[in-house]
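> Sharing a sequence plus its predicted fold:
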Amino acid sequence: MASEDSKKLAGEVDSDEVEVISVTKKSNTVEEANEGPAKDLVKSQIDLYKDALAYEEAEVAQRKADADQQHFLQTNEAVEEQRVKAMMLILNMRKLSRTQKVRVRLAREEALDARQSVDGVTLQLQGLLYEVLHLQKEAQRCLLAHTADKDVDLLPVEQFYEEAPPSISRPDVTRSDPHQQRLARLHWELEQRRGQTSLGEQLSSELHSVQVNISELNTKLAAIRPCINDVLQSTIPLQEALGLPLTAMRKQQEAAQLLPMPLYTLWMQCSAYSEAGDPLVCSMIRGDTDAAAKLQQQQHEEQHKTSAAAAAAEATEAAPGDADSDNDPEDSNDVSSHKSRDRSERSGRGKTHVPSSNSSSSNAAAVDPMQSSNSSSSNAAAVDPMQQMLELHPLHVEVTVSTPDGSSVVIQFHYAMQLRLVTTRTFVLAKTLPPVPGAVVYTDVLTGPDFLDELFPGDGGVVSPNPATIHQLRRLQPHSAFLHHPALIPPQLGRAYKWAQQLAGLAFPALQQEETRALKDGLVTVAEEIAHEGGTEVSSERVHVTLSALRRRLKARLVLQQHLLSLQSANSTSALFPGKVSCELVSWRPVSWQDYNALSATAALRDAGLAVATSFFFRALYQRRHVEMSAYVCVSADYPNTVPLFALDLKWGDQPCPHAHVQQLEAEVNVHWSDLLVGGTDKAHILPLMLYRLAMCLDVYTEAVSSRLNPSDAAGPLPDDSMHFHKEKIFFRSARGPDRAFPLKYLPKLRVFAQR
């Protein structure tokens, strides 16, 4: 044993030496192969291996072989003992593992048996619960079971004993026996129903005879109607001679039945106002009555279809939908039908029932809903959606407001059926204007589509008062040009004024609180002015205020037109400006909004919001020798309630005048215009008066500047005496104050000009 161990030890030592020798050879080979920068590193590693080998050789030389052998044998004995102990422990572990597996198998078998017993008990419990539920349903069905007599709505007991004869009621027997009492009540109910059946048959026969009589009378009336029409047609000349338009009134009444409700309300209010106290207001219904009748018939048919569909939907929702229920739905339906029928018969006792003539039409309308929906969808596809949205009613109301001199304004009120608002179109008929040589008969102040703009403050008519309009139009044309404004009305519809909606009885929420307040303030102002003027009181103050405002607008525009035509055709200022006026009105012509907007002189008015696109713009050219003044006049649509505004461009020769001088002239004519209305002067003549004041101010300005500056003054705009103006107006000082104000205010008592 020792020899074998020694041999093993010797073999191990030889193998170590072989490994060390091989490592040495490899290190030598590596040392020879690796030359360069890594040579020192490899050499250090080889030295380390050599030192280890030398240490091991020294250790072998020092140790004794016998001692090492003895130590080896002892170590083997200890290892053997430990191996035996490890084997015993492994056997114990295997025994314990087998025991644990047996115990787990037994526990699983016990758990399976217990689970099977629990499942059996659970299944038995579910079966018992189902039986309990079934028995409960059966018991509930037995409790709810009823016979046919329970569906009959019988008379109350006290009423039964009062109305039934003693042979049927038998009070001595039935009061003490509920069953006999029930039988007696049913017997009396049967007798009553037999009597009602006979009464119904009798009434049906009478109804048939009445219907036959009515049909004969209708035939006679149909034969008489042509004769009556001939008689009415022959009386038309007599009606015209006596001033009795009975035929026209009858036609208007027939056409009024075809109007939509807003236009009908407007027509009734205007007609009532005309009959009440203003014969100069005339309201007429015009349009295609045949198309209106066809449209009304279509609307009635659609309403019938809608009501039939709603009734069908309600019936579907009311039907029971629980198919898994044990209760029979047919029985419940029969019960409800019996109850409803009995209640209706009970409520109709003693009353005759006449079938409605609309029942047949409603049934016919609900026969084939698919066919109607297909036809409507094909028609909608053939019509442009935008055109259908902007469609107007075939009939419209035409209101004519006249003045005593014969002029009139004609307003056509149309109703947009889809947009649900009233639009207007306006025409002016002026018959009493004096002829003006070289002038046009009509100007933009009468022929423009904005004739009624700003009739009340904040009401331009281009914005829809209905908040739903913008959503309807954007849904059809989201990128349309006229939808840039939040609720712009398409031009082909006309103008949708708020006062027109009020006359038609349409109430919409105000788009802005400020506009509503301004409109109310305007109505109060106009009402106060009309109260001062006097007039016949009528039932509707709104109609009175609106129509009076229309007449006032017509008068103001006619006066303005006369002034404009006079200015346009005037060859000199002698007729326009009485007194000694040195400057002349060279020209007067209209200006477009684009040209007015491009002028630098009008920037202040435009920035302040005083000049808007709905106003009228003109250019008045004044000239006094080498001084030229262009006055750009902005006439509001609400003239003369809003006075005109002037923007000036003043040039002295080729040089523009100082801006401070121009501001003084503008302030004199724009701010102090109330000085021109002294002595009861009509405000309708404010425009020519302001033009006259501007001419006088130009004269005073040129003379004051000439008196202030000398020809030798280098800072002044006067280079020589030829451009000097002689003093013709009376004023004491040419300038006063730090701002060097000119004497532009005229004092009529002293007949002099002075500073303000």
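Looks like it arrived, so ask away.
> make it CA atoms for all contacts and neighbour counts henceforth
OK.
> What is the end-to-end distance of stretch 575-586?
End-to-end distance for stretch 575-586, by Cα to Cα, to the nearest Å: 14 Å.
> now swap in stretch 723-732 and tell me
OK, stretch 723-732 end separation, Cα to Cα: 22 Å.
> Tell me which residues are up against that stretch.
626, 699-700, 702-704, 706-707, 718, 743, 751-754 (Cα atoms under 8 Å, 6 or more residues apart in numbering).
> next one: it to chain centre, how far?
In terms of Cα atoms, centre = their mean, to the nearest Å, the centre of stretch 723-732 is found 64 Å from the chain centre.
> Sort out for me which of the contacts of stretch 723-732 are in helices.
699-700, 702-704, 706-707 (DSSP state H).
> returning to what we had before: show me which pair in the contacts of stretch 723-732 is furthest apart.
L718 and R751 (28.2 Å; Cα to Cα).
> okay, now the one to match up with it:
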Amino acid sequence: MQASLPVQEYLSMPFEQTQKQTEIARHLPPPLYVLFVQANAYGQACDKNLSVSINGDVDEAKALSKPPEDSQDDESDSDAEEEQEKTKRRRATTGGQLEEKRREMLKHHPLSVCVDLKCKDGSVLHLYFFYLMNLNIMTVKTKVTTPTDFSTAISAGDLLSSYTLLNCLYVGDQGKETPNPANRYQFDKVGIVSFADYVGQLGHPYMWVQNLGGLHFPSDGSESVCVGSSLSASHMEATMKFLRARVQSRLALQKQFASLEHSIIPVSSECQNLVPAKIITRLARWTTTTYQDYLELPYTKHVTDAGLAKESDLYFMGVVERGTARLYAAVVMSPRYPEIAPLFSVSLSWKGERTGRTDDNLRAIEGEVNMFKHELQGPRPGHQLFTNQMARLCMCLDVYLETEGQDDSVEGPREFPREKMCLRTVRGPNRLKPFKYNHPQGFFSHR
């Protein structure tokens, strides 16, 4: 076997390694074993870029599965009782005991399963699955490695973090609370208010993680019940595709944010027809913001009132300017981008403050950026959508400023000379401006 190692490596058939892993797999708890078997089977049958391994202390796992020796039971019980009595007398409070009980309750199995998903660009998503023995749930932690180091954008800090990367992979699955109803009663006994406080330490108990391990917890909406390997197999393929798509969309956003922080809005060659060759409005600033700060902005109230801004979303602020005009754009980005388009709310600081609630043309700009996903998506799967929206925002501000009426009492050249060709500068009682760009003729018209 030792002499055949080079041949195994050359033929990509690591028999010895597989044999060792299979031997260790015998000591996995049932949910991790189901995950290990099903992920291996899926990798061999459908996805050569998926690899599975087992990490952790095998000796400790073996010790867990050994039954205790009967001869020592009586002595150990009496010793334990004496020790407990001493402890009770010594401690006036139960704080230390509670903390010990919490630690014991949240203990995970010494073995874990690692699934590595390699993407086309060479990046790898590492998924580390753990099993919490006393809670009977599984959790996952993540890490992404890339072939080359990106010029790290400050605003992209949360995009690949383990805390937010896999948020809402399936609709509404935030992975903050335990899916096992029995855990609520266990938590009450040891004073745990919310599992969310321990997510950073233990990993996220997403529902899809339970499914991959064959764990099923009935809920009000569940109709069919399938458990074990069949449940895992039914979710494996779709989940792996979602995971890959999520990593690729986040890496694309990370590159785009790096450009935005240098005031460059990248527009791919396939999307050049969406905007004119010359846009004078430029991006002045791009930063990340928080959910609370977003709620406090006066021009985002219509978004929050409609329930379109959730705590699980990502929030950003962009500032685009031309001359003395400055446009502020607050952006809500769903974790499921590009399936769900980013949502822009704008406020213009020029001759006073204007928003989409007070200015029909600013509302029209919001509509141009937010509503026409089918135009702005670009080549599938649509990773260019966000930067195309940013480019359209700059283009619309150009049109807005250039079609404003000139004050005849002011002498000298116009601050914003008309460079865009428009069929009509305004239309209708709302005096709406022509924001639709017509390629290849190069003129602007009303929708």
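Great, that's in hand. All values derive from a computational prediction rather than experimental measurement.
> Please identify which of L718 and R751 of the first structure sits among more neighbours.
Neighbours per residue (other Cα atoms under 10 Å) separate L718 of the first structure from R751, with L718 holding more: 19 against 11.
> Any buried residues in the helix or strand hosting D77 of the second structure, and which?
Using DSSP states H and E, D77 of the second structure maps to helix 73-90. By 16 or more other Cα atoms under 10 Å, helix 73-90 of the second structure has no buried positions at all.
> centre of the chain versus the helix or strand that it is followed by, how much separation?
Per DSSP H and E, the first helix or strand lying C-terminal to helix 73-90 of the second structure is helix 95-105. Mean-position distance between helix 95-105 of the second structure and its chain equals 32 Å (Cα atoms, centre = their mean).
> try stretch 21-35 of the second structure
29 Å.
> Need the counterpart of S229 of the second structure in the first structure.
Taking TM-score structural alignment, the alignment leaves S229 of the second structure unpaired with respect to the first structure.
> So S229 of the second structure versus Q210 of the second structure, what's the distance?
12 Å.
> So which of the two has more stuff around it?
Q210 (25 against 19).
> What sits closest to that one if chain neighbours are left out?
M138 (5.8 Å; Cα to Cα, 6 or more residues apart in numbering).
> In the first structure, what sits opposite that neighbour in the alignment?
Using TM-score structural alignment, M138 of the second structure pairs with V422 in the first structure.
> mind putting the ones in helices among the contacts of stretch 723-732 of the first structure in a markdown table, neighbour count and distance to L9 of the first structure included?
Shown next, in a markdown table, are these (neighbours: other Cα atoms under 10 Å; distance: Cα to Cα, whole Å):
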| residue | neighbour count | distance to L9 of the first structure |
| --- | --- | --- |
| D699 | 24 | 144 |
| V700 | 25 | 143 |
| T702 | 18 | 141 |
| E703 | 20 | 144 |
| A704 | 23 | 142 |
| S706 | 21 | 143 |
| S707 | 16 | 145 |
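> Can you tell me which of those is closest to E19 of the first structure?
Using Cα to Cα as the measure, the one of those that approaches E19 of the first structure most closely is T702, at 130.5 Å.
> show me the contacts for that closest one.
Under the contact definition (Cα under 8 Å, 6+ apart), the residues listed for T702 of the first structure are 627, 725.
> Please pull up the equivalent of it in the second structure.
Per TM-score structural alignment, T702 of the first structure is aligned with L401.
> And Q257 of the first structure, by the same measure?
So Q257 of the first structure corresponds to R26, using TM-score structural alignment.
> Now its match: closest residue in space that isn't a chain neighbour?
Excluding the flanking residues, the one nearest R26 of the second structure by Cα to Cα, 6+ apart is Y33, at 7.8 Å.
> Please, which helix or strand holds that neighbour?
Going by DSSP H and E, Y33 of the second structure is in helix 30-45.
> residues in the first structure aligned with the helix or strand following that helix?
Downstream of helix 30-45 of the second structure, the next assigned helix or strand under DSSP H and E is strand 50-56. Alignment note (TM-score structural alignment): strand 50-56 of the second structure is matched to residues 281-287 of the first structure.
> outside of the matching stretch, which residues touch it?
252, 255-256, 267, 270-271, 273-274, 394-402.
> And those residues, which of them are buried?
The buried subset of the contacts of stretch 281-287 of the first structure - by 16+ other Cα under 10 Å - is 255-256, 267, 270-271, 273-274, 394-402.
> now for these, which pair is the farthest apart?
Going by Cα to Cα, the pair spanning these furthest: P394 and S402, at 25.7 Å.
> All set, thanks.
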